[in-house]
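Q: just coords:
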């Protein structure tokens, strides 16, 4: 295992053991909210991702999730929550990250993934080699995408 692979494995394990954003959503008053459940029937992983969005700016003000599953799906949800917490993302910026993550996880990225765009999510790049784990990594990201669609319908 290369030093970089070891570092990526540490990032995944750390997020899996000490998840960010796991818990109940506590939106600010007046926020637009959405929640979506995703399930992976091939392995039993499941997750609920909830978001709160500022109705004026369209920025995601918080993301919370609950779920159970393998370390890959739980770490992916935690990494996504960290990105939302650390960045100022509106729907378009969030969708840009979802698209970049989807390309990376499906092995369609030409060259190295954009670390500035994906942050710790690049630690999951190796999942693309394991077809049965791709959906595990994508669960939270697909749920966020559905949440954004729900919020768009409220606007």
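A: Thanks, I have the structure now. Remember, it's a predicted structure, so these values are computed and weren't measured experimentally. Numbers count the residues shown, from 1 in each chain.
Q: Please make it C-alpha for all contacts and neighbour counts, starting now.
A: OK.
Q: buried stuff in the one helix or strand residue 10 maps to?
A: Using DSSP states H and E, residue 10 maps to helix 3-17. Buried residues in helix 3-17, counting neighbours by 16 or more other Cα atoms under 10 Å, are found at 8, 11, 12, 13, 15, 16.
Q: Can you give the distance from that helix to the centre of its chain?
A: Centre-to-centre, helix 3-17 and its host chain are 16 Å apart (Cα atoms, centre = their mean, to the nearest Å).
Q: Okay, one more to line up with it:
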């Protein structure tokens, strides 16, 4: 994707976030906060009966446009993924943004990666890395702590 399309995608999600609401019934929920800039995100996830698939996912949050766009993109891309696929995608994004891609991406997640590739372009601005990764870091904690509500910083 060219840079202009990537910027438009981030801008669209920042200005018109998807799945920005509270889920009444959840399997796991986690609140993440970046104390350096004040970005906050709470992810709510409803898993399938056997807890293998993400059936619903939503976020509430406030912060810079990049953090909110990242959370919005996360909810769109992770809906319908297996828990393992969502974890893998989150780990891959985090490693790509930090410029240290130590995690490989499963070929089955290529389409999902193409949808969030815009976020990896933020690596050129180190101050924004935490803004992009906050929602994804929060997702990993939520999925690890199924059945609980947790706050991370």
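A: Received, thanks. Quick caveat: nothing in here was measured; it's all calculated off a predicted structure.
Q: Apart from its neighbours in sequence, what residue is nearest whatever residue of structure 1 lines up with residue 65 of structure 2?
A: Correspondence of residue 65 of structure 2 to structure 1, assessed by TM-score structural alignment: residue 71. Leaving aside its sequence neighbours, residue 71 of structure 1 sits nearest to residue 16 (Cα to Cα, 6 or more residues apart in numbering; 5.3 Å).
Q: Am I right that the one you found is in contact with residue 75?
A: Yes. Counting by Cα atoms under 8 Å, residue 16 of structure 1 does reach residue 75; the two are 4.5 Å apart.
Q: Could you check how far the spatially most central residue of structure 1 is from residue 89 of structure 1?
A: The residue lying closest to the centre of structure 1 (Cα atoms, centre = their mean) is residue 80, at 3.2 Å. According to Cα to Cα, to the nearest Å, residue 80 of structure 1 and residue 89 of structure 1 sit 12 Å apart.
Q: what do the two both touch?
A: Shared contacts of residue 80 of structure 1 and residue 89 (Cα atoms under 8 Å, 6 or more residues apart in numbering): none.
Q: And the strand or helix carrying residue 72 of structure 1, what's buried?
A: Under the criterion of DSSP H and E, residue 72 of structure 1 resides in helix 71-86. Buried residues in helix 71-86 of structure 1, counted by 16+ other Cα under 10 Å: 71-85.
Q: Tell me the first helix or strand C-terminal of it.
A: helix 91-105.
Q: Provide the aligned range in structure 2 for that following helix.
A: Helix 91-105 of structure 1 maps onto residues 83-97 of structure 2, going by TM-score structural alignment.
Q: again, but for stretch 122-136 of structure 1
A: Using TM-score structural alignment, stretch 122-136 of structure 1 lines up with residues 117-131 of structure 2.
Q: Contacts for that stretch, please.
A: Residues from elsewhere that reach stretch 117-131 of structure 2 (Cα under 8 Å, 6+ apart): 6-7, 9-10, 34, 39, 64, 66-67, 70, 93, 96-99, 132.
Q: and which of these is nearest residue 148 of structure 2?
A: Of all these, residue 34 has the smallest distance to residue 148 of structure 2: 20.8 Å, by Cα to Cα.
Q: quick one, what contacts the aligned partner of that closest one in structure 1?
A: In structure 1, the residue paired with residue 34 of structure 2 is residue 40, using TM-score structural alignment. Residue 40 of structure 1 is in contact with 46, 135, 136, 139, counting by Cα under 8 Å, 6+ apart.
Q: Swap in 7 Å and give it another go.
A: 46, 135, 136 (Cα atoms under 7 Å, 6 or more residues apart in numbering).
Q: Among the contacts of stretch 117-131 of structure 2, which one lies nearest to residue 150 of structure 2?
A: Nearest to residue 150 of structure 2, judged by Cα to Cα, of the contacts of stretch 117-131 of structure 2 is residue 34 at 14.8 Å.
Q: What distance do you get for that closest one to residue 25 of structure 2?
A: Residue 34 of structure 2 is 26 Å from residue 25 of structure 2, by Cα to Cα.
Q: What does residue 76 of structure 2 correspond to in structure 1?
A: Going residue by residue (TM-score structural alignment), residue 76 of structure 2 aligns to residue 82.
Q: Please disregard the earlier target; I meant residue 11 of structure 2.
A: In structure 1, residue 11 of structure 2 lands on residue 13 (TM-score structural alignment).
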